[in-house]
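# I would like to see how this sequence folds:
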Amino acid sequence: MIELSLQHRFGAPGWRASGRDEGFALDARIDAPGEGVTALFGPSGCGKTTVLSAVAGLLRPQQGRVVLDGTPLLDTARGICVAPERRRCAVVFQDARLFPHLSVETNLRYGLRRAPAESGGPSFDEVVALLGIAHLLGRRPAALSGGERQRVALGRALLARPRLLLMDEPLAALDAPRRAEVLPFLGRLRAAARLPILYVTHALDEVDALADHLVLMQEGRVVASGPVEALSARTDLPLAARRDAGVLLSCTVIESGPEGLTRLGFDGGTLVATIHPGAPGTRLRVRLRARDISVATEEPRGISMRNVLPVTLAEIRPAPEPAEAFLRLDAGPTPLLARVTRDSVARLGLYPGMRLWALVKAVTLDHRAAGPS
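This next block holds a predicted model:
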């Protein structure tokens, strides 16, 4: 369990060097699970990195507590402030920060040398295999691509055998192809590390791929916190203002047909998609965007859409755009969101409790790395 309570105001002498606007205040309370990935998500400047810095010991907040598995790393009221090097928090930054004069292997073994003698964790060979970097061991960082450097930085952090892994937008400096290259390795690390990870990002696809628990931040405060699937279905949060807003479904591959389509099962029905995430039994997450869902008051026939789900209209809520509305639809126990025009609500005479059919095109479904087991 990770317990954070942090209060800090930028504005004291030296605030300009921090890059913060005068008067910015962090007042955040976060309780995160003791395993899996907790993503700190929000716009630039909302305080995500400040939280990470306070946890790592790189910033001492004016008031606060940082407790990891019952052990206080910081308690300003009691005068406790464990030195950064004794907190056993490994940090992966946007830039890999590898030693340029050392080979990949020596960079990795530097992390291993920092691991406490009694600590357990994956071996050198296991980390190398996990991140697919065996062919890079003899190279220097200058001879690596951006994605390769980040994979080596991840390996070095993991080999230090930390109690907590901190990642500060580790993919932000990479272009789209390199981000796509590294994301699967982050997913593998998430499954293999078996330690809590605090992951700072403002990229929703990274949240979809990696996060178990989500902390939404805005202007130095926590707006909401909880399981990522539950928060994705809420229309009262800043996520709903995004054009890619929608629910995140945990699915399992049922079968892949000869026509190139894949059947996915979720707790509430099945979906047909054009994606090919793996063999039957493969677990994945699918973002079902609200803008990609239409509704019908009668079961449609003679249409190209492969996904026609019987649902119950649970709620009609306002959307950020005045001419639009959100429909919360219940597909069995699973909530879905549809974004429609207010004109459609009136024209179809929609009301809570009404039986509807949700229509989803197979070609609109995107998948991410394997979801939590």
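# CA only for contacts and neighbour counts going forward, please
Noted.
# ok, the spatially closest residue to Ile80 that is not a sequence neighbour - contacts?
Closest residue to Ile80 apart from its sequence neighbours, by C-alpha to C-alpha, 6 or more residues apart in numbering: Leu74 at 5.2 Å. Taking C-alpha atoms under 8 Å, 6 or more residues apart in numbering, we find Leu74 in contact with Gly64, Arg65, Val66, Val67, Ile80, Cys81, Val82.
# before we go on, could you also do this sequence so I can check it against the first one:
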Amino acid sequence: MLKCDFQYQHADFQLNIELEMQQQLLGVVGVSGCGKSTLLKNIVGLLKPQQGCIQLNEQVFIDTQQNIHVPMHQRKIALIFQNALLFPHMNVQQNLCYAKKLVAQPERKFQFEEVVELLELSPLIQRKAHQLSGGEAQRVSIGRALLSSPNLLLLDEPLTGLDTHLKQQILPFFKRMKDELDLPMIYVTHHFEELEYLEADTLQLNQGQLQTMSKLETS
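Here you go, the predicted model:
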């Protein structure tokens, strides 16, 4: 379970987060600039809140009162950005294996063959990054994140910049991940229809505050 109770401020923007996540997939929707990426960056450790605490299961990442701050590389959280960040000099197999090699065998949550099958990467395995379409590159990026064996996967508007056809290709893979993997995920977007397709419990981020959102509110 993820528990967040923190405040983060930059210039005139303030983010006040109270969250207890127990579901396998949580959606966060909001307009551009509302703080969605800032929320994820605080959870993963790219940013540090001025006050509060962040905890995943039994591990406390941030507790400002106790002066606890676990660095990003020790949190075992994977963050997928809008643009796939692949190693350009490596082919798909090498990109995937790079992540796998960083995890000791007993700690690996997912097997290489399992991830390749889940994301249908077999036809791409020998291609270099520049030979992939935007949708293919994003699938490889997701695969590499899974092979890092995270305890939490954060998706920061992963379909932004892709056309409608590519979005329709990738969304079913997220649905399979939700249905087939035992991995908590937070998916942030400003397109509620993506979360509706994934049947995600959804919160709205508005003026730095998380609010409950029902499907009736979107109709």
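# what residue of structure 2 takes the place of the residue nearest to Ile80 of structure 1?
Counting by TM-score structural alignment, Leu74 of structure 1 lines up with Ile62 in structure 2.
# The residue positioned nearest the centre of structure 2 in helix, strand or coil?
Centrality entry for structure 2: nearest residue to the mean C-alpha point is Leu154, 1.5 Å, by C-alpha atoms, centre = their mean. Classification of Leu154 of structure 2 using DSSP: H, G, I helix; E, B strand; the rest coil returns strand.
# and what of Val286 of structure 1?
strand.
# which residues does it contact?
Counting by C-alpha under 8 Å, 6+ apart, Val286 of structure 1 makes contact with Leu248, Leu249, Ser250, Cys251, Leu365, Asp366, His367, Arg368.
# Among those residues, which are located in strands?
Residues of the contacts of Val286 of structure 1 located in strands (DSSP state E): Leu248, Leu249, Ser250, Cys251, Asp366, His367, Arg368.
# pretty sure Ala56 of structure 1 contacts Val92?
No: using C-alpha atoms under 8 Å, Ala56 of structure 1 is not in contact with Val92, being 11.0 Å away.
# What does Asp330 of structure 1 correspond to in structure 2?
So, by TM-score structural alignment, Asp330 of structure 1 is left unmatched.
# got the contact list for Asp330 of structure 1?
Val311, Thr312, Leu313, Ala314, Leu336.
# And it, how far from Arg289 of structure 1?
The gap separating Asp330 of structure 1 from Arg289 of structure 1 is 15 Å, by C-alpha to C-alpha, to the nearest Å.
# now Arg368 of structure 1
Arg368 of structure 1 sits 14 Å away from Arg289 of structure 1, going by C-alpha to C-alpha.
# got it, and Val92 of structure 1?
Distance, Val92 of structure 1 to Arg289 of structure 1, by C-alpha to C-alpha: 31 Å.
# count of neighbours near Arg113 of structure 1?
Arg113 of structure 1 has 12 neighbours, counted by other C-alpha atoms under 10 Å.
# Over to Ser119 of structure 1?
A count of nearby residues for Ser119 of structure 1, using other C-alpha under 10 Å, gives 10.
# Quick check: it is in a strand.
No: under three-state DSSP, Ser119 of structure 1 falls outside any strand and is assigned coil.
# what residue of structure 1 matches up with Leu198 of structure 2?
Here Leu198 of structure 2 is matched to Leu210 in structure 1, going by TM-score structural alignment.
# my guess is that match meets Val37, correct?
Yes: contact between Leu210 of structure 1 and Val37 holds when scored by C-alpha under 8 Å: they sit 6.6 Å apart.
# what do these two both touch?
Arg190.
# okay if I get the contacts of Leu74 of structure 1 as CSV plus distance to Pro116 of structure 1 and neighbour count?
Below are the contacts of Leu74 of structure 1 laid out as CSV (distance: C-alpha to C-alpha, whole Å; neighbours: other C-alpha atoms under 10 Å):
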residue, distance to Pro116 of structure 1, neighbour count
Gly64, 27, 19
Arg65, 25, 23
Val66, 21, 24
Val67, 20, 17
Ile80, 22, 13
Cys81, 20, 16
Val82, 16, 15
